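# My questions are about this predicted structure, shown below with the sequence.
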Amino acid sequence: MALASSTAARKIPLADWSRPAAAFAVNGVLYGSLLTRYPEIADRVGASESEFGAALFAAAIGGLLGSLVAPALTRVARESGATLVAGAGYALLAVTVVGAPDLFLLAAALLLANLFDGAHDVTMNAAAVKVQQVAGSPLMGRMHATWSLSLTGAGLLGAAAVGLGIPVLVHLGVVAAVVLAVQFAATTWRPRAGVAAGPPPMPTPRRPDVPAQRGRAVRLRHVLPVLAVAALAASYVESPGQEWTGLLLSRGLDAAPKLAAVAPVLFAAGLVLSRLVLDPAQRRWGARAVAAGSGVTMVLAVLAGFAVTLAEGPAGAALVAIAAAGIGAGPVFPLLFGAGDQLSARHGIPAARTASMVSALSRVGAISAPVVVGPLTEAFGMAMVFAVMAAGALLVLLALPRAVR
């Protein structure tokens, strides 16, 4: 990756990096706040487990649609304006989710809220890529770590709000008001006159001639498929790592409920840890080496977990494997979204279009992974959770270094 070896890297001004950082924080806070209130929301509309699952499926479809329409929104309002519109829509519709009086309206509110969430996901990543291009310095690791930390903090505050008996409408109303103010302030803030603004924008490349266009098309036919494979495969690591590892410990290794509950937390902690060190790692070793290390770490970790589960080994060993898998998985999506930098600079593809592709495929993976994991674990045992993650990790190892080189 060119950013890693560039000698022209500049310090990113606060006014530049704070805009995408605020958007990542807003998105993580809204998602984390809603997660803590899902049980109460389901009880409010009298939804059974299958009915609430159908409502969440509508949310997933909304997120997928939002990630697909985001490039059009970006063309109309640019990255900063599109991020503000999508973030504001997500915040306002999050309040309608917790206020929905029946299951049908809940599903509709979740679909619309996640439509804006999907658009926000794409636009904030595209905005971060723009800042990264101008600065010539890796940024995506810090942005995705901001999202993960914001989600965790919002989850802890949400759990406290539930414990204190704060009404759900009050909780989400306050959260929505705060994040709206943060998103608006970060988008509209400009440095004072006389304060050095950010570095000058990168020059627009000349329009290539016809042979260059043909060469670019040939290269894209090789780059885009591996980018797509890596994005889809990564979801088959992250989704089971967060949603199925607790069940794996409790049913596959007979772990105590408290120990099983630690599994998704450790996986998420691994994500945060590796994302915090991703940017300096890219500057030192380059994106391709980091991508290869990420894939190798995931493959070895989930294969170790698979062996432990088959042998009915100690739950502690499985927890170590789960944490290591999270560390390996952490860099994948920041690297994939950051690949929009290279595709934009070398092939003229808008960053929002690449981000839309990555976001849409990751959501397809998140939707389909439970459908794959559930029947396999029922037929062959809980070790299949690690088996599915291993297949996804192997595909990431094969595709990710090629996608980001």
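Cool, got the structure.
# hey, let's count contacts and neighbours off CA atoms from now on
Will do.
# ok now do the closest residue to residue 277 other than its chain neighbours, which residues does it touch?
Using CA to CA, 6 or more residues apart in numbering and skipping residues adjacent in sequence, the residue nearest residue 277 is residue 141, 7.2 Å away. Taking CA atoms under 8 Å, 6 or more residues apart in numbering as the criterion, residue 141 is in contact with 275-279, 331, 334-335.
# Would you mind listing which of those are buried?
Those of those that meet the buried threshold are 275-276, 278-279, 331, 334-335, by 16 or more other CA atoms under 10 Å.
# Pull the number of nearby residues for residue 177.
13 (other CA atoms under 10 Å).
# Would you map the strands across the stretch 51-200 of the chain?
Along the stretch 51-200 of the chain, no segments are classed as strands by DSSP state E, counting those that start in this stretch.
# next one: the stretch 301-405 of the chain
Going by DSSP E, counting those that start in this stretch, the stretch 301-405 of the chain shows no strands.
# mind listing the helices for it?
For the stretch 301-405 of the chain, the helices defined by DSSP state H, counting those that start in this stretch cover 315-329, 332-347, 351-380, 383-404.
# Same question for the stretch 101-250 of the chain.
Under DSSP H, counting those that start in this stretch, the stretch 101-250 of the chain gives helices at 103-135, 140-163, 168-188, 210-243, 245-247.
# try this one next to it:
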Amino acid sequence: MTKTYQAQIVRRAVAAMFFMAGLCFSSWASRIATIQEKLSISEGQFGAVLFAMPVGLMLSLPVSGWGVSRFGSRKVVSVALAAYGISLIGLGFMPNMYLLALNIMVFGFCSNAVNVSVNAQAVATELLYRKPIMASFHGVWSLAGFIGGGIGTFMIGQQVPPFIHFILISIVTVGSVFICWRYLNDDKGSGEKKQSAFTKPDSALITLGLIAFCSMVVEGTMFDWTTIYFKKVVNAADAYAGLGFTAGMCMMATGRFVADGFSARFGLKRTLQLSGVLSLSGLAIAIAFPYLVPAIIGFMLIGAGISSVVPLVYSVAGRSTTMAPGPAIAAVSTISFLGFLIGPPIIGFLAEAFSLRVSFLFVALMALLVIVFTTRAKV
């Protein structure tokens, strides 16, 4: 077996892990409005429930870092992704908001473990290819989000209960892990484990983390609140409530597949600045014109805007001269993923205090900060 062929097999296996991670999360995101309505949870209460996700993330941080350092990312991503799929099932069964919050905390724990370990796999795979391919992996994650959103829209239209939907996704996820785990990068003993996965990052990495943090607030809001926004602000019929999410995920996936080439041609800073401009423009359209067609266009621009930020930031972090690739990715991804998780609950609280439409002004501010931080960063 040639090295090129072996690298291709590894890349496909890692891409499959990204795909299943995206499918799990988008399956949950596509049924949030259904679950909220089923349990009769208000926006404010739902915002409190969603805070269980960052709690799970924080609990996962030391465990994930220690696990990747001690056992290697292959074992961690295999176990964490299987658990991620299984924990998805409970989200469709929970009979009240308290048990839902507990299950979301477990879901968040697994999600962060997958996030840290699968990006470590991506960094190791980039070394095999000796060229940037991080964005393509995140493109696969977004493609899974698009497909998961489409499946969710179909399930809603057919009135399939969330727990049946989630059982099917769980079976596919666990089966994929069983098939692919042996082909992943075996990075145990690579020497990187001697460095802590959470060594204090330098100012450059912190700035990268802040750029990704702001973009991930936008991304997390799109995942958790788009369907609800279309139902309650746009007043879309149930059959069309998932179109904004699906359109955004489609553009997000497309943008990630072209991000590496675009960045190589026009530069990282211009690419990140354009990303912020697209997100800000899309939010402005969706807020100013809360009607079906303009809102769909707005969320398409948002999806295009957030598409390249995180993978490009992770790729730059992986080339840090002050930290090894794995710990650098873990540090930046931890900062950014917090934005992904705490943004949606904040939207819930703002929506309760003002309105859901007004709360999206906070998301627009985050898009603006992507432009500001990128302009001031040395990238």
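Now that the structure is in, tell me what you want to look at. Not measured: the values here are computed from a predicted model.
# What value does the TM-score take for this pair?
Remark: TM-score between the superposed chains equals 0.77 [TM-score structural alignment, normalised by the length of structure 2]; 364 aligned residues with a CA RMSD of 4.0 Å.
# quick one on the thing from earlier: out of the helices of the stretch 101-250 of structure 1, flag the one nearest residue 54 of structure 1.
helix 103-135 (7.8 Å; CA to CA).
# Now do the closest one and helix 140-163, the angle between them.
Per axes from the mean of the first three to the mean of the last three CA atoms, to 10 degrees, the angle that helix 103-135 of structure 1 makes with helix 140-163 is 150 degrees.
# buried ones in helix 103-135 of structure 1?
Neighbour-count burial for helix 103-135 of structure 1 flags 103, 105-135 (criterion: 16+ other CA under 10 Å).
# so residue 117 of structure 1 touches residue 87, yeah?
Yes. Here residue 117 of structure 1 reaches residue 87: they are 7.2 Å apart, a contact under CA atoms under 8 Å.
# Could you double-check that residue 60 of structure 2 sits in contact with residue 115?
No. Between residue 60 of structure 2 and residue 115 there is no contact under CA under 8 Å: 10.7 Å.
# circling back to that earlier point, rebuild the helices of the stretch 301-405 of structure 1 as a markdown table, extending it with distance to residue 263 of structure 1.
Shown next, in a markdown table, are those (distance: least, CA to CA, whole Å):
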| stretch | distance to residue 263 of structure 1 |
| --- | --- |
| helix 315-329 | 6 |
| helix 332-347 | 20 |
| helix 351-380 | 17 |
| helix 383-404 | 13 |
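# who wins for proximity to residue 147 of structure 1 among the ones you listed?
From those, taking CA to CA, the stretch that ends up closest is helix 332-347, at 11.1 Å.
# And for the closest one, what's in contact with it?
Taking CA under 8 Å, 6+ apart as the rule, helix 332-347 of structure 1 contacts 1-2, 125-126, 129-130, 132-133, 140-141, 144, 216, 220, 227, 230-231, 234, 275, 287, 291, 294, 349-352, 354-355, 358, 400, 403-404.
# which of those residues are buried?
Buried residues within those, counting neighbours by 16+ other CA under 10 Å: 1-2, 125-126, 129-130, 132-133, 140-141, 144, 227, 230-231, 234, 275, 287, 291, 294, 350-352, 354-355, 358, 400, 403-404.
# Pull up the overlap in contacts between residue 117 and residue 87 of structure 1.
Contacts common to residue 117 of structure 1 and residue 87, judged by CA under 8 Å, 6+ apart, are residue 27.
# Many thanks, have a good one.
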